[in-house]
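# test case, fold it:
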Amino acid sequence: MIEEHMATRTRAGLFDVSHMGEIWVEGPDAIAFVNRLTTNDVAKLADGQAHYSCFTNHDGGVVDDLLVYRFGPERLLLVVNAATTEKDWAWIRSHHSEHDDLALRNASADYCQIAIQGPKALEILKKLTETDLAGIKYYWFTEGEVDGVPAIISRTGYTGEDGFEVYAAPDKAVQLWNAMMHAGSDDGILPCGLAARNTLRLEAAMSLYGHELGDDIAPLEAGLGWITKLGKEAEFIGKDKLAAMKEAGLKRKLAGFEMTEPGIARDGYDVYINGEKAGTVTSGSPAPFLKKNIGLAFLPAEFANPGQEIKIDIRGKQVAAVVVPTPFYKREK
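Below is the predicted model of the structure:
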């Protein structure tokens, strides 16, 4: 796993993320409908642009985090987490009223998704396509061909590196995988698993649903105020609760920490401040590139500032750590 992690940071890593869910929302009311369900402002998207967002429930908790792709004014693609695809599909359908002029389609079985990530990703992928990859800005996408296979090519990822996510018919997955591995063989590309994807996203302080995000966690608490557009025209679900929470001041915040004594924090471990239990670790791991033991935890807002000393209960022993700024890792542009 460490070798896979380091390959992605320094060269390129290839990830099969075909387990992700894809849901089409099409029709004249597509933008208004998705804007009602999500925190970010879909009305601000241009054709060919994507953004990160959340579904929120009536209490302001996160139903799921997702990507929204705008193919046109009446055509949006929602890419959701694998474990929550059915939950999300039910949530979306439950808010589809007879007055909405749109069609919904769960197309999760219609796509494979292969992510090529790392500083060499563009150089490798351009060997397989006539699409101008350099012309695709971060969080933009286009439709083209990769190794002759029709595909959606998106400049997105979940590693903290530059890279692309390629969506295509599932029966083309092996062809695309082999083509990318061959194209990257001279550049040191490695096939990577979900364990490496997890440590990469943690170094980049990217939230994972079920850890930093959940039905009882507000996006504001998880540091996602930047995608929670309380000022947008659309009245999205949970907006009133989130606005009230912001007005009152957050009681807890997600904070990054690094261990200052030997020990690895894991999700579920208790956090202590001044001898009192103060929070819980949501994710923790050695960070292969940074060569530190790091983690994320929800802490009382007044203790969530860099420099705050904390203790992590690791198998009955309180081990020292300190709150640090996030992301832990940020690539050089």
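
# please make it C-alpha for all contacts and neighbour counts, starting now.
OK.

# who's in contact with the residue in the chain sticking out farthest from the centre?
Note on the chain: the largest C-alpha distance from the chain mean falls to residue 275, namely 34.0 Å (Cα atoms, centre = their mean). By Cα atoms under 8 Å, 6 or more residues apart in numbering, the contact set of residue 275 is empty.

# and it, how far is that from residue 28?
As for residue 275, its distance to residue 28 is 57 Å (criterion: Cα to Cα, to the nearest Å).

# go on, residue 277?
51 Å.

# quick one, helices of the stretch 101-250 of the chain?
Counting by DSSP state H, counting those that start in this stretch, the segments of the stretch 101-250 of the chain that form helices are 121-125, 173-183, 194-203, 239-248.

# would you reformat those as JSON lines and include mean neighbour count and distance to residue 107?
JSON lines is the format used below for the helices of the stretch 101-250 of the chain (neighbours: other Cα atoms under 10 Å; distance: least, Cα to Cα, whole Å):
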{"stretch": "helix 121-125", "mean neighbour count": "21", "distance to residue 107": "25"}
{"stretch": "helix 173-183", "mean neighbour count": "18", "distance to residue 107": "16"}
{"stretch": "helix 194-203", "mean neighbour count": "21", "distance to residue 107": "22"}
{"stretch": "helix 239-248", "mean neighbour count": "16", "distance to residue 107": "29"}
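
# what's the closest of those helices to residue 7?
helix 194-203 (10.0 Å; Cα to Cα).

# elements contacting the closest one?
Judged by 3 or more Cα pairs under 8 Å, 6 or more residues apart in numbering; DSSP states H and E, helix 194-203 is in contact with helix 2-10, strand 276-287.

# downstream neighbour of the longest one in the secondary structure list?
The element immediately downstream of strand 276-287 (helix or strand, assigned by DSSP states H and E) is strand 292-300.

# what angle separates that next one from helix 194-203?
Counting by axes from the mean of the first three to the mean of the last three Cα atoms, to 10 degrees, strand 292-300 lies at 60 degrees to helix 194-203.

# sequence B follows; please return its structure for comparison with A:
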Amino acid sequence: MTKITRTSALTARHLDLGGNLQEYIRMGVPLTYNTDPKKEHDAIREAAGMYDFTAFLKFRVSGPEAADALNHAVTFDVTAIKPGHSKYGPFLRETGVICDDGIVFNLGDNQWLACHGDGCARNMVELSAEGRDCLVEYDYWTHLISLQGPKALDLLNKHASDDISALDYFTHLNETELFGCKVMISRTGFSGERGYEIMVGPDKAVIIWDSILKHGKDMGILPCAVESVFPLRMEAGLLWRRFDLMENTPWEVNMGWVVDSNKADFRGKEALMAAKGKERFKLVGLEVDIQEALQGGEKVFADGKEVGKVNDKPVWTHRMKKSLALGQVKPELKAVGTKLEIQREEGMCTATVVKFPVYDVKTR
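Down below sits the predicted model:
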């Protein structure tokens, strides 16, 4: 079992909320609070919800050739990211498969920040930095508080020193003040709603957390634990490294949109280009004809033949009253509307390939 070796400055707040702390990326994170995860889900869709995502790893790259090092480690063109902007995408192995994903932020003046999961992103950038005039440093200090939902902007704008409404998707303010604390605010998130991620030092994280809850109480804003993330991200068709991406090519998981095949050489490019059109499977969205969530890992069949599997962390979404999952199927079965069968312990059930996201973001 992986030991907890990292601590969030917000741990006491999580325990006060009845947090069931579980290890994630060597940090104790609240899987649930005393509140019903469905109410947290509702808050994010109707008002706003706040997460402590400090567990996600961060590192900084600085120096004259920092952009070159990052550019070699990702599939997209880092040199095209303007200061104050960011971009999401995968980090590859030499074999052309994904080992991590994350967001790269251009802080200006040859300063960059990368936020990622529990994969090899930093190691890949460190390798790419060898022989280049730049420095890669692990950021163990920065805390990440995520406020997601339609009322997030209203709350933040009332208490920020800058106009948060001016931020477009994947842009950020390097330094602004929120509730009197110096923070970085980015218009990013993992919910399918308009949301913001606040990066702040551990000495001010509690102030930001408490202030959002104090001023957001009458707006219906709630603190949220990890369990409520799963249906949110499934409704929005957002991929999770551990469950959907690892050791797969971008072509297989529908991430060709973030591969810049015209840019200079990057790690795994030759293998990745050779793999195009030779996908072992395609990632698809599934709507399952049951009134609960699948377990994950079930075998998928078509015409009596095994053709794939269900990815981990499928969900039942109470708001849409649907059993949803992501799965891997043979490429010829990827078309929306394809009928499949899934083998459960209780017996076979049917499923249909559907277009993700299933949550209509136009209604936000």
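
# so what does the residue farthest from the centre of the first structure match up with in the second structure?
Structural alignment (TM-score structural alignment) places residue 275 of the first structure against residue 304 in the second structure.

# equivalent analysis for residue 218 of the first structure, please.
Per TM-score structural alignment, residue 218 of the first structure is aligned with residue 249.

# that match is in contact with residue 273, isn't it?
No. Applying Cα atoms under 8 Å, one finds residue 249 of the second structure not in contact with residue 273, separated by 9.9 Å.

# count of neighbours near the residue nearest to residue 73 of the first structure when sequence neighbours are not counted?
Leaving aside its sequence neighbours, residue 73 of the first structure sits nearest to residue 31 (Cα to Cα, 6 or more residues apart in numbering; 6.9 Å). Neighbourhood size, residue 31 of the first structure [other Cα atoms under 10 Å]: 23.

# which strand or helix spans the alignment partner in the second structure of residue 31 of the first structure?
Using TM-score structural alignment, the partner of residue 31 of the first structure in the second structure is residue 67. Residue 67 of the second structure is part of helix 66-73 when elements are defined by DSSP H and E.

# average gap between that helix and the first structure?
Superposed on the first structure, helix 66-73 of the second structure shows a mean distance of 0.7 Å to its aligned residues (mean Cα distance after the TM-score superposition for the first structure).

# buried residues in stretch 231-248 of the second structure?
By 16 or more other Cα atoms under 10 Å, the buried positions in stretch 231-248 of the second structure come out as 231-242, 244-248.

# same question but for stretch 255-264 of the second structure, I mixed them up
258-259, 261.

# contact partners for residue 242 of the first structure?
Contacts for residue 242 of the first structure were tallied using Cα under 8 Å, 6+ apart; they are 59-60, 218, 220, 230.

# from residue 248 of the first structure, how far out is it?
10 Å.

# ok so, going back, quick one: closest of the helices and strands packed on helix 194-203 of the first structure to residue 81 of the first structure.
With Cα to Cα as the measure, strand 276-287 is the member of these nearest residue 81 of the first structure (17.3 Å).

# residue 317 of the second structure is in contact with residue 233, isn't it?
No. Using Cα under 8 Å, residue 317 of the second structure is not in contact with residue 233; the gap is 10.6 Å.

# so what's the aligned partner of residue 228 of the first structure in the second structure closest to, chain neighbours aside?
Using TM-score structural alignment, the equivalent of residue 228 of the first structure in the second structure is residue 259. For residue 259 of the second structure, ignoring the flanking residues on the chain, the nearest one in space by Cα to Cα, 6+ apart is residue 75 at 4.9 Å.

# repeat for residue 193 of the first structure
Excluding the flanking residues, the one nearest residue 193 of the first structure by Cα to Cα, 6+ apart is residue 15, at 6.3 Å.

# pull the number of nearby residues for the one you found.
19.

# do the same with residue 28 of the first structure
Counted with other Cα under 10 Å, the neighbours of residue 28 of the first structure add up to 15.

# before we move on, back to that, the residue nearest to residue 193 of the first structure -> the second structure?
Using TM-score structural alignment, residue 15 of the first structure pairs with residue 51 in the second structure.

# test my guess that residue 199 of the second structure contacts residue 144.
Yes. With contact defined as Cα under 8 Å, residue 199 of the second structure counts as touching residue 144 (4.7 Å).

# more neighbours: which of the two?
residue 144 (25 against 22).

# I'd like the distance between the more buried one and residue 281 of the second structure.
Distance of residue 144 of the second structure to residue 281 of the second structure, computed by Cα to Cα: 35 Å.

# can you check residue 305 of the second structure too?
15 Å.

# more neighbours: those two, which one.
Remark: of residue 305 of the second structure and residue 281, residue 281 carries more neighbours, 22 against 9, as counted by other Cα under 10 Å.

# which position in the first structure pairs with that one?
Using TM-score structural alignment, residue 281 of the second structure sits opposite residue 252 in the first structure.

# now do stretch 17-33 of the first structure: everything it contacts.
Residues from elsewhere that reach stretch 17-33 of the first structure (Cα under 8 Å, 6+ apart): 42-43, 73-82, 85, 89, 96, 100-108, 111-115, 234.

# residue in the second structure paired with residue 72 of the first structure?
In the second structure, residue 72 of the first structure lines up with residue 108, judged by TM-score structural alignment.
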